[in-house]
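K.L.:
Can you look at this prediction? I've put the sequence above it.
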Amino acid sequence: MTQTTSEKHVGFKVDEAAGQALSLWFNDSIEFAHGCRISVRIKDVLCHYRSRFQEIAVFETERLGRMLVLDNITMLTEFDEAAYHEMIVHVPLLTHPRPVKVLVIGGGDGGTIREVLKHPSVEEVHLCELDEEVVKACRAHIPSLACAFDDPRVKAYYEDGAKFVKERPAAYDVIIVDSTDPIGPGQVLFQRPFYADMYSALKEDGMVVTQCESIHLHREVIRGVADFAKEIYPRIGYYYTLVPTYPSGVIGFMCCSRRYDPLRDFDEKRAEVLTDLRYYTPEIHRAAFVLPRFAHGLV
């Protein structure tokens, strides 16, 4: 593969060891991870371009399958995406007794809606993604996730998620926020007004689950969200999953509910009949809410 100056811009690194061919690496450059980053050996660049909102790249990696990168930050790899997508979806959808209408904010790769559609009660899924080019790139290059966009129950909107929920009162059984980190445009999704607007966008017994960072690296972010969320929602909780290609290997979720408790009310019988799962189990559902000693008191 011919190396170009643009590769340096998106975090490529080329190593030439004695007697070995050139090898191409992607270096995740996120500054939000307290100086942590990972390097992934890649075989090919499937796409790399700038949309109106961000830089988009999809790589074929040597060991991790295909990899989506936005603004030089790893969003997912096929190797471990199930640990994230299954946990952000099945915890709330197995807690709510009959989720019919679901909103996904972000999630343009399609992995979250793929998991939502595994629940037979779901009749309608709205996806609100700011950047349509993310969806196009994933449909073209990561069909293992983006195949869900072909389902007739899915309707995609390309607009600002914070504005979207403000305009839809009492509309959804479950809202899932599959967001980027609280930097740049993603900051608003970690603030009190957005959580209040989501509360209003839920039906009277609705639930929200949001991506809410790592207990190892971002405890102040988690504590800040929990402090205002507990003033809005009758029940909140925090749980986590293990994703090796994310900084610290751990990513967590804030669960906010108008009625149901994710430990007391989740339906284990429905969980047992879900198919094509790689990570989620009822036992992991329960265990994910048990935080290590250093994280006690965050929520």
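P.N.:
Happy to help now that I have it. Source: prediction; values computed, not measured.

K.L.:
alpha carbons only for contacts and neighbour counts from here, please
P.N.:
Noted.

K.L.:
those strands in the stretch 1-150 of the chain, which residues are they?
P.N.:
12-15, 23-27, 39-50, 55-61, 66-70, 73-77, 101-106, 124-128 (DSSP state E, counting those that start in this stretch).

K.L.:
of all those strands, which gets the most neighbours per residue?
P.N.:
Comparing the strands of the stretch 1-150 of the chain by mean neighbour count (mean count of other C-alpha atoms under 10 Å), strand 101-106 ranks first with a mean of 25.

K.L.:
Which strands or helices does it pack on?
P.N.:
In terms of contacts (3 or more C-alpha pairs under 8 Å, 6 or more residues apart in numbering; DSSP states H and E), strand 101-106 is packed against helix 111-116, strand 124-128, strand 172-178.

K.L.:
Quick one: distance of it to the chain centre.
P.N.:
12 Å (C-alpha atoms, centre = their mean, to the nearest Å).

K.L.:
And the contacts of that strand?
P.N.:
For strand 101-106, contacts defined as C-alpha atoms under 8 Å, 6 or more residues apart in numbering pick out 112-113, 116, 122-130, 161, 171-180.

K.L.:
Now render the helices and strands packed on strand 101-106 as CSV, adding distance to residue 61.
P.N.:
Output for the helices and strands packed on strand 101-106, formatted as CSV (distance: least, C-alpha to C-alpha, whole Å):
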stretch, distance to residue 61
helix 111-116, 19
strand 124-128, 28
strand 172-178, 23
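
K.L.:
Nearest to residue 283, out of those?
P.N.:
helix 111-116 (18.4 Å; C-alpha to C-alpha).

K.L.:
name the element residue 261 belongs to?
P.N.:
Following DSSP states H and E, there is no helix or strand that holds residue 261.

K.L.:
What separation do you get for it and residue 91?
P.N.:
Counting by C-alpha to C-alpha, to the nearest Å, the gap from residue 261 to residue 91 is 10 Å.

K.L.:
between these two, which one's more packed in?
P.N.:
For the pair residue 261 and residue 91, the greater number of neighbours falls to residue 91 (25 against 19), based on other C-alpha atoms under 10 Å.

K.L.:
Below is an additional structure, to be compared with the one above:
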Amino acid sequence: MNSLQQGWFTESDTWCGAGLSLQVEKIIHQEKSPYQDIMILQTKSFGKALILDNIIQCTEFDEYSYQEMISFLPLCSHPNPKKILVVGGGDGGVAREAAKHPSVTSIDVVEIDERVVKLTEKYMPFMACGFENKKVTLHIEDGFEFMKKNLQKFDVIITDSSDPVGPNASLFQKSYIESMKQSLKPGGIICSQVGSIWIKEDQSTMMRLSKDCSGVFTKIALATISIPSYPTGNISFLLATNNEEVNFRTPIHKFTTDEMDQHKLKHYTPELHSASFCIPRFTQISMPYLTC
């Protein structure tokens, strides 16, 4: 179906038989980059929205919930995260949040599509401001190639990607998991977006990736959070490590109230960190490769 009809944008391809619609006040920008279709919309209730290949990436209304959780779940689980790699993350949101962790000294963001960066810098500076932090270095290139050149360098690798279509399809393959392992320092942590536990196709992706991870890492966990602008109002993250001392459910670094106020955190808390790993029983049963 046409994603834009009668003043509404509808994301339907990722959610068979259903859809998520946002009322649109105007199309701010629309183009086809060398990699994907890009739209930036002004919506009535969700503010500005970034759309890639007709899939909602983030909205001004709730982007912080995703950005904070995909950043701090792995960072606060690591005993001393200093060097961070973000694959994808062209909107700058993960860089913005990761830079707030007190142990982090450097963040490399590797985005293949420069147009995503340029457009969010122009139209969505509340996220793109992450690139202005002195800890952050932006690379416009392929994540696979970047990791080949940077072996055993990173404490945490965060994959901030869209769904497994277009330029992001390769980020959902076993070869990508193996590449991340090679770029991690011993005991490092990976964290990847894996979709919604309520969508059948995403469930299949989670099961396959957790199985693939089991051949590379000894500890695998799934966290799930709520976010209203994503189909089913849910998004999940697969985390893995070979550090037997890591307990994903219990953050090592616990932000104090003063720290959360200082960094203007709106969603993440140490308590929510732990609760995110309490997943429904049907998900536990369908993913036997989870170890924690």
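P.N.:
Cool, got the structure. Nothing here was measured: the structure is a model prediction, and the numbers come from that model.

K.L.:
hang on, the earlier thing: out of the strands of the stretch 1-150 of structure 1, which comes closest to residue 142 of structure 1?
P.N.:
Closest among these, once you apply C-alpha to C-alpha, is strand 66-70, at 6.7 Å.

K.L.:
List the buried residues for stretch 117-133 of structure 1?
P.N.:
Residues of stretch 117-133 of structure 1 classed as buried: 117-119, 122, 124-133 (neighbour count, 16 or more other C-alpha atoms under 10 Å).

K.L.:
First-to-last residue distance for it?
P.N.:
End-to-end distance (C-alpha to C-alpha), stretch 117-133 of structure 1: 22 Å.

K.L.:
what separates it from the chain centre, distance-wise?
P.N.:
13 Å.

K.L.:
what's that stretch aligned against in structure 2?
P.N.:
Aligned using TM-score structural alignment, stretch 117-133 of structure 1 spans residues 99-115 in structure 2.

K.L.:
Stretch 94-107 of structure 1 too?
P.N.:
Under TM-score structural alignment, the match for stretch 94-107 of structure 1 is residues 76-89.

K.L.:
chain center to the matching stretch, what's the gap?
P.N.:
Worked out by C-alpha atoms, centre = their mean, stretch 76-89 of structure 2 lies 12 Å from the chain centre.

K.L.:
repeat for stretch 204-216 of structure 2
P.N.:
Worked out by C-alpha atoms, centre = their mean, stretch 204-216 of structure 2 lies 17 Å from the chain centre.

K.L.:
for stretch 63-72 of structure 1, same thing?
P.N.:
14 Å.

K.L.:
now it: which residue numbers in structure 2?
P.N.:
Under the criterion TM-score structural alignment, stretch 63-72 of structure 1 matches residues 45-54.

K.L.:
Show me the contact partners of the matching stretch.
P.N.:
Taking C-alpha under 8 Å, 6+ apart as the rule, stretch 45-54 of structure 2 contacts 3, 11, 22-23, 36-43, 56-62, 124, 162, 229.

K.L.:
how long is it end to end?
P.N.:
End to end - C-alpha to C-alpha - stretch 45-54 of structure 2 spans 18 Å.

K.L.:
Please give me every residue in contact with the residue nearest to residue 116 of structure 1 when sequence neighbours are not counted.
P.N.:
Once flanking residues are discounted, residue 116 of structure 1 sits nearest to residue 89: 6.2 Å by C-alpha to C-alpha, 6 or more residues apart in numbering. By C-alpha under 8 Å, 6+ apart, the contact set of residue 89 of structure 1 is 112, 115-116, 176.

K.L.:
what do you get for residue 236 of structure 2?
P.N.:
193-197, 222-225 are the contacts of residue 236 of structure 2 under C-alpha under 8 Å, 6+ apart.

K.L.:
if I line the two up, what does residue 253 of structure 1 land on in structure 2?
P.N.:
Residue 253 of structure 1 maps onto residue 237 in structure 2, by TM-score structural alignment.

K.L.:
Am I right that its match is in contact with residue 226?
P.N.:
No - applying C-alpha atoms under 8 Å as the test, residue 237 of structure 2 and residue 226 come out as separate, 11.7 Å apart.

K.L.:
I figured residue 216 of structure 2 was touching residue 181, is that so?
P.N.:
Yes - counting by C-alpha under 8 Å, residue 216 of structure 2 touches residue 181, with 7.4 Å between them.

K.L.:
Centroid-nearest residue for structure 1?
P.N.:
Among the residues of structure 1, the one closest to the centroid is residue 178, at 3.7 Å (C-alpha atoms, centre = their mean).
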